[in-house]
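Asks: I'll drop the sequence and a predicted model, then ask my questions.
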Amino acid sequence: MDQQELLSLLALKKAPLIGDIMAKKLIRTFGSAAAVFEQPYREIAAIEGIGEKKAQFIKAKDLFQKAENELKFIEENKLKYRVYYNDDYPERLQYCVDGPIIFFENGNINWNNPYTLSIVGTRQITSQGSAFLEKFMADIAPLHPTIISGYAYGVDILAHKLSIEHGLQTVAVMAHGLNQTYPRNHAAHNNDVKKNGGFVTDFWSTDTFDRKNFLGRNRVIAGLSEATVVIESAEKGGSLVTADLASGYNREVFAVPGRVNDKYSSGCNSLIKQSKAHLLTTAADIPYILGWQQNEVAVQKQLFVELDKDERAIYTVLKEQEKELLDIIALQVHMPVHKVASLLMSMELKGVVKPLPGKLFMLT
């Protein structure tokens, strides 16, 4: 990219009160980020939503000096950057009206994985929540999804660690510049994350940790993913904000239910009760709702979790044969035909088998 355009993008990103939505409008109006800064003050101020005060910020003399300092940091640390109008910008984030005009990346991230999940939740994850997440990650791993989270305590860091354990790409979205790590003790995992994905942020190196940055961070988490999974949450919390953002981007949201009196199940239960999230009880719910194609290994691993003993017997017979008659299946599993017919109906509803003409059945 032309250096002047890059500097202009950085300057526009840092201009107070502008934001990504207005920055995109300015670029669209004048043709490029560099062209924005070439316009007379009055031309910029005349743009709807800008006005004189914001135009003054854009024309501030020190804006490009700050941009040059940040570009030096990017180059010295060999960071990658993604610009919203370029082909290497993540496709899902392009569909978000408030997606960053530019963000920064450290690691080795493949943005072409069609299966991408955000996993979020409370910083005070319970033993029950940890157990669910551990099993969920083990069961979803054969589909090789990219796992995105916020590198915070609790659900976030466990999702990243389990991703690494199962050989999955993981992306940590930070609420500050990439010259720091918060929480600091999570720096022990930095190298593993970079090897299995990486870190992203749209904050500068001069932006230190601040709670006010969470909303900006959460919009990127939600925007990068096909779906957001909430493991545990109190009645209020950042993970519910991420869920709302995901819903606003027309992405699917999943929530793990819990007991009505459990503090960190109340947020998830509320999402489900208000029809803001799909109820999530097993990893198999994800490909079923999202329509992901399961390979044979993934099917076998996940279905044996949700099929009962009799259904597994039928599954084994059909796995050995390309297709089989209802009567023959009943003989091989030593069950009455009417019972096998009922079980096959149940398995069809679960997406495991499909009927063929002539009372034949086969695995999907």
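Replies: Okay, I see it.

Asks: Every contact and neighbour count from this point should use C-alpha atoms.
Replies: OK.

Asks: how would you label I147: helix, strand or coil?
Replies: I147 carries the three-state label strand when classified by DSSP: H, G, I helix; E, B strand; the rest coil.

Asks: Use this one as the comparison:
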Amino acid sequence: MTTTDEERIYSIALTQIPGVGHIWAKKLVDGMGSATDVFRFRAELPDRLPEVNRRIVDVLDAPQALARAEEEYAFAVKNQIQCLTYNDEAYPSRLRECPDAPVVLFFKGNADLNAFRVINMVGTRNATDYGKQICIRFLQELHELCPEVLVVSGLAYGIDIHAHRAALANGFSTVGVLAHGLDRIYPSVHRKTAVDMLAHGGLLTEFLTGTEPDRFNFVSRNRIVAGMSDATIVVESAAKGGSLITAELAEGYQRECFAFPGHITDEYSQGCNQLIRDNKAMLIQSAEDLVKAMAWDAQSQPRKPDSVQRCLFLDLSEEEQRVVNLLDERGELHINTLVVETELPVHKMNALLFELEMKGVVRVLVGGVYQLLR
């Protein structure tokens, strides 16, 4: 659907309604089809969504929230910030699958948030030389194996900023997910890196301008880091820390989680070692480990020539056939469109497309677009 300015403003307003959290906001938009209709037809909400009570109808009568939303949208337009609503095609489709996905995101940059492969790298704010070297070596190796990966982190001290810088140094697009609005950079010492990221990735947040980088906001932003990624990679972590929360969220979203091991006596390897011990993360020692675990080494396998004709009697599963039918009917489609149209999770769609590619049924074009082979 084409998102209007009105829908963007109402989506922002919905985030400002007291007592309506992430999960309820998403339920309301899903149930009514748009944030605009949530407000416009609020009196009908209890009839259309039985879970809705009168209190929600009353709090949606909120001219102050609407005025604040109009002010925020004007700031976004003035500063060339994308306001991505839940129904926008550019909204991260992996995140859209999560029950607590934000109904609106603010993005400044040029990264494709629906890149074919997305990882996040997180860890302690007290990164050791060991952790810093892991970031550098891992992303150097990954660039040799899979140069088109989007690298996500939180622009925080420690592992986050070293992951962003190593990504930039190795030619990856990298996105920082912020715990505040796009009217500031926190910490301010990372401003130079943040500016560099605008040209080679970007900055993403759910928070409005004027938002302080409070502790709870960092926990909230972790769900975006985990939800928009195929895999979470914990580089270094103490026994407690925000990166362990991100790993927990990734597990809840049924995403892959990996951790680099460390010495049992090292304080900032305790969290990683615990994740591995408790089978909450797969032990990883190199980029090759990640690529194999995620089945991203398809490009190293011989592909069928483009000229191969599809067999009329290919043994396709029901889900594979749905993808083939859609490509046959609509032509070339981005993976994000395929996910939306088939209502299949991103990780399952990735697996299906890989199988279809190996069978010589489809081929991948630049930018995650798929084409049916005739």
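Replies: Structure received. Computed from a prediction, not measured in an experiment: that's the story for all the values here.

Asks: Give the aligned range of stretch 122-141 of the second structure in the first structure.
Replies: Aligned by TM-score structural alignment, stretch 122-141 of the second structure corresponds to residues 120-139 of the first structure.

Asks: How about stretch 328-335 of the second structure?
Replies: On the first structure, no counterpart of stretch 328-335 of the second structure exists by TM-score structural alignment.

Asks: can you pull out the helices in the stretch 251-374 of the second structure?
Replies: In the stretch 251-374 of the second structure, the segments counted as helices under DSSP state H, counting those that start in this stretch are 270-277, 287-293, 318-330, 335-342, 346-358.

Asks: for those, which one ends up most surrounded?
Replies: Ranked by average neighbour count under the criterion mean count of other CA atoms under 10 Å, the helices of the stretch 251-374 of the second structure are headed by helix 270-277 at a mean of 22.

Asks: check the fit of it onto the first structure and give the mean distance.
Replies: Its aligned residues in the first structure lie a mean 0.5 Å from helix 270-277 of the second structure after superposition (mean CA distance after the TM-score superposition for the first structure).

Asks: can you list contacts of that helix?
Replies: 234-241, 244, 259-262, 264, 281-283 (CA atoms under 8 Å, 6 or more residues apart in numbering).

Asks: same thing but 7 Å
Replies: Contact with helix 270-277 of the second structure is made by 234, 236-240, 244, 259-262, 264, 281-283, as judged by CA atoms under 7 Å, 6 or more residues apart in numbering.

Asks: Highest neighbour count among those?
Replies: Highest neighbour count within the contacts of helix 270-277 of the second structure: E236, with 34 neighbours (other CA atoms under 10 Å).

Asks: May I ask you to confirm that A35 of the second structure is in contact with E7?
Replies: Yes. Here A35 of the second structure reaches E7: they are 6.2 Å apart, a contact under CA atoms under 7 Å.

Asks: Settle it for me: which of those two has more neighbours?
Replies: Neighbours per residue (other CA under 10 Å) separate A35 of the second structure from E7, with A35 holding more: 27 against 17.

Asks: Tell me the residue in the first structure aligned with the more buried one.
Replies: A35 of the second structure maps onto A33 in the first structure, with residues paired by TM-score structural alignment.

Asks: what's the distance between its match and T181 of the first structure?
Replies: Here A33 of the first structure is placed at a distance of 30 Å from T181 of the first structure (CA to CA, to the nearest Å).

Asks: just L93 of the first structure next, same as before
Replies: For L93 of the first structure, the distance to T181 of the first structure (CA to CA) stands at 24 Å.

Asks: Then K14 of the first structure?
Replies: Going from K14 of the first structure to T181 of the first structure by CA to CA gives 21 Å.

Asks: Then G258 of the first structure?
Replies: Distance of G258 of the first structure to T181 of the first structure, computed by CA to CA: 32 Å.

Asks: Same question for I21 of the first structure.
Replies: For I21 of the first structure, the distance to T181 of the first structure - CA to CA - is 28 Å.

Asks: Neighbour count: these two, which is higher?
Replies: Legend: neighbour count by other CA under 10 Å for I21 of the first structure and T181, higher for T181 (18 against 14).

Asks: Spell out which helix or strand contains E141 of the second structure, please.
Replies: E141 of the second structure belongs to helix 129-145 when assigned by DSSP states H and E.

Asks: Could I get the buried residue list for that helix?
Replies: Neighbour counts over helix 129-145 of the second structure (16 or more other CA atoms under 10 Å) mark G131, K132, I134, C135, I136, F138, L139, Q140, L142, H143, L145 as buried.

Asks: returning to that earlier point: the helices of the stretch 251-374 of the second structure: which one's closest to D112 of the second structure?
Replies: Nearest to D112 of the second structure among the helices of the stretch 251-374 of the second structure is helix 335-342; the distance by CA to CA comes to 10.8 Å.

Asks: Run the angle between the closest one and helix 346-358 for me.
Replies: Orientation of helix 335-342 of the second structure against helix 346-358 (axes from the mean of the first three to the mean of the last three CA atoms, to 10 degrees) gives an angle of 110 degrees.
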